[in-house]
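> predicted model and sequence follow; I will ask about them next.
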Amino acid sequence: MSVNATDEWAAEACTLPTVEQPLRRAEFDDLFAHDVVGVRPTSPRELTLELRPVPEVAARAADLAVRETGCCSFFTFALTMTEGRVELAISTAPAHEAVLVALQARAEERVGAGT
C-alpha cells in the first residue's frame, strides 16, 4: 500500500483486511477533525496529539489505539491525562518512520476540520 498523506498511510505490515482499511482511516480522520486540537512531533519516530480534555474523547482515542495495535503492531500508543490535558503519543520503529510522517500530515490537514 502506498504511503502518502492524502490517500493511504497504512503500511504493508498492516494486517487489517483491505476492505476495512477505509473505515479505520475514516475513524482516525474523525478523531483528527473533531477531537485533536494540536499535533506535535516529539522525535522522528514519535508524534503527540493533543486531544480535547473530555472523558468521551479519551475513551474513544483509547479504543481506537487498542484496535489499531491489533493490526499495526509497529505502532505504540500512550494516552496521558494530566493537569487538564489529554495527549495521545504515537511512536514507531525506524522501519516505519514514513508511516508516522504520513499519519502526522493527515492529522495536520484535518485538525479542526469538523468544527
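Looks like it arrived, so ask away. This structure is a prediction, so every number in the text was calculated from the model and none was measured.

> going forward, measure contacts between C-alpha atoms and count neighbours the same way
Fine.

> do a quick rundown of the helices in this protein.
In the chain, the segments counted as helices under DSSP state H are 21-34, 55-71, 97-110.

> out of those, which one sits most buried?
helix 97-110 (a mean of 20; mean count of other Cα atoms under 10 Å).

> now that one against helix 21-34, angle please.
Here helix 97-110 runs at 50 degrees with respect to helix 21-34, directions being taken by axes from the mean of the first three to the mean of the last three Cα atoms, to 10 degrees.

> a markdown table please, covering the helices of the chain and showing distance to residue 91.
Below are the helices of the chain laid out as a markdown table (distance: least, Cα to Cα, whole Å):
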| stretch | distance to residue 91 |
| --- | --- |
| helix 21-34 | 16 |
| helix 55-71 | 11 |
| helix 97-110 | 8 |
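
> pasting the second one now:
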Amino acid sequence: MSDQHSTDDVWAPDACTLPTVERPLRLAEFDRFFVDAVRGVERLSAGHLRLRLDGSGQVEATARDLTAREATCCSFFSFDLSRSGPDSLTLDVRVPAGHVDVLDALAGRATSVRGER
C-alpha cells in the first residue's frame, strides 16, 4: 500500500501508548482480523463505526483479545462486542470527537484490506 505510512501515523496518534516498535505487529493483527472476520463495515456517525463479523467462537475470542489490548494502549477507543444473531457478531467502535480522524483511518483500513482479499 502506498499510503500505509500516512494511515499508520493517523491510526497511532500521540495518545497511543503502544511502543512504536510494536505498532506494525498490531497493524498486521488488525489487517488479518479485517480479512478473516469482518463481513461488513458501516459508519453510523462521525464517532461510531460498526463492523459486522463472522459469528464463530474463534472470531469472538480474537475480537475480545484484540480490542482489549487496543483499548489498553489507546484508551480513547470504546469497543462493544455483541451477538447480533446465532451466526454473527457486531463490533461497535466509538471515539470522542477529538479522535474522529483515527476512526476514519480504522474504517478506511478495514474497507481497503477487505477489498484486497
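It's in. If you're wondering where the values come from, they're calculated on a predicted model, not measured in any experiment.

> for the residue of structure 2 most remote from its centre, which non-adjacent residue is spatially closest?
If you look at how far each residue of structure 2 sits from its centre, by Cα atoms, centre = their mean, the farthest one is residue 86, at 22.2 Å. Nearest non-adjacent residue to residue 86 of structure 2, counting by Cα to Cα, 6 or more residues apart in numbering: residue 55, 7.0 Å away.

> mind checking how far the residue positioned nearest the centre of structure 2 is from residue 14 of structure 2?
Central residue of structure 2 (Cα atoms, centre = their mean): residue 106, 5.5 Å from the mean position. Distance of residue 106 of structure 2 to residue 14 of structure 2, computed by Cα to Cα, to the nearest Å: 16 Å.

> same thing with residue 29 of structure 2?
With the distance defined as Cα to Cα, residue 29 of structure 2 ends up 20 Å from residue 14 of structure 2.

> same thing with residue 102 of structure 2?
Residue 102 of structure 2 sits at a distance of 11 Å from residue 14 of structure 2 (criterion: Cα to Cα).

> ok, residue 41 of structure 2 next?
For residue 41 of structure 2, the distance to residue 14 of structure 2 under the criterion Cα to Cα works out to 26 Å.

> the more surrounded of these two?
Neighbour count, other Cα atoms under 10 Å: between residue 41 of structure 2 and residue 14, residue 41 has more, with 18 against 10.
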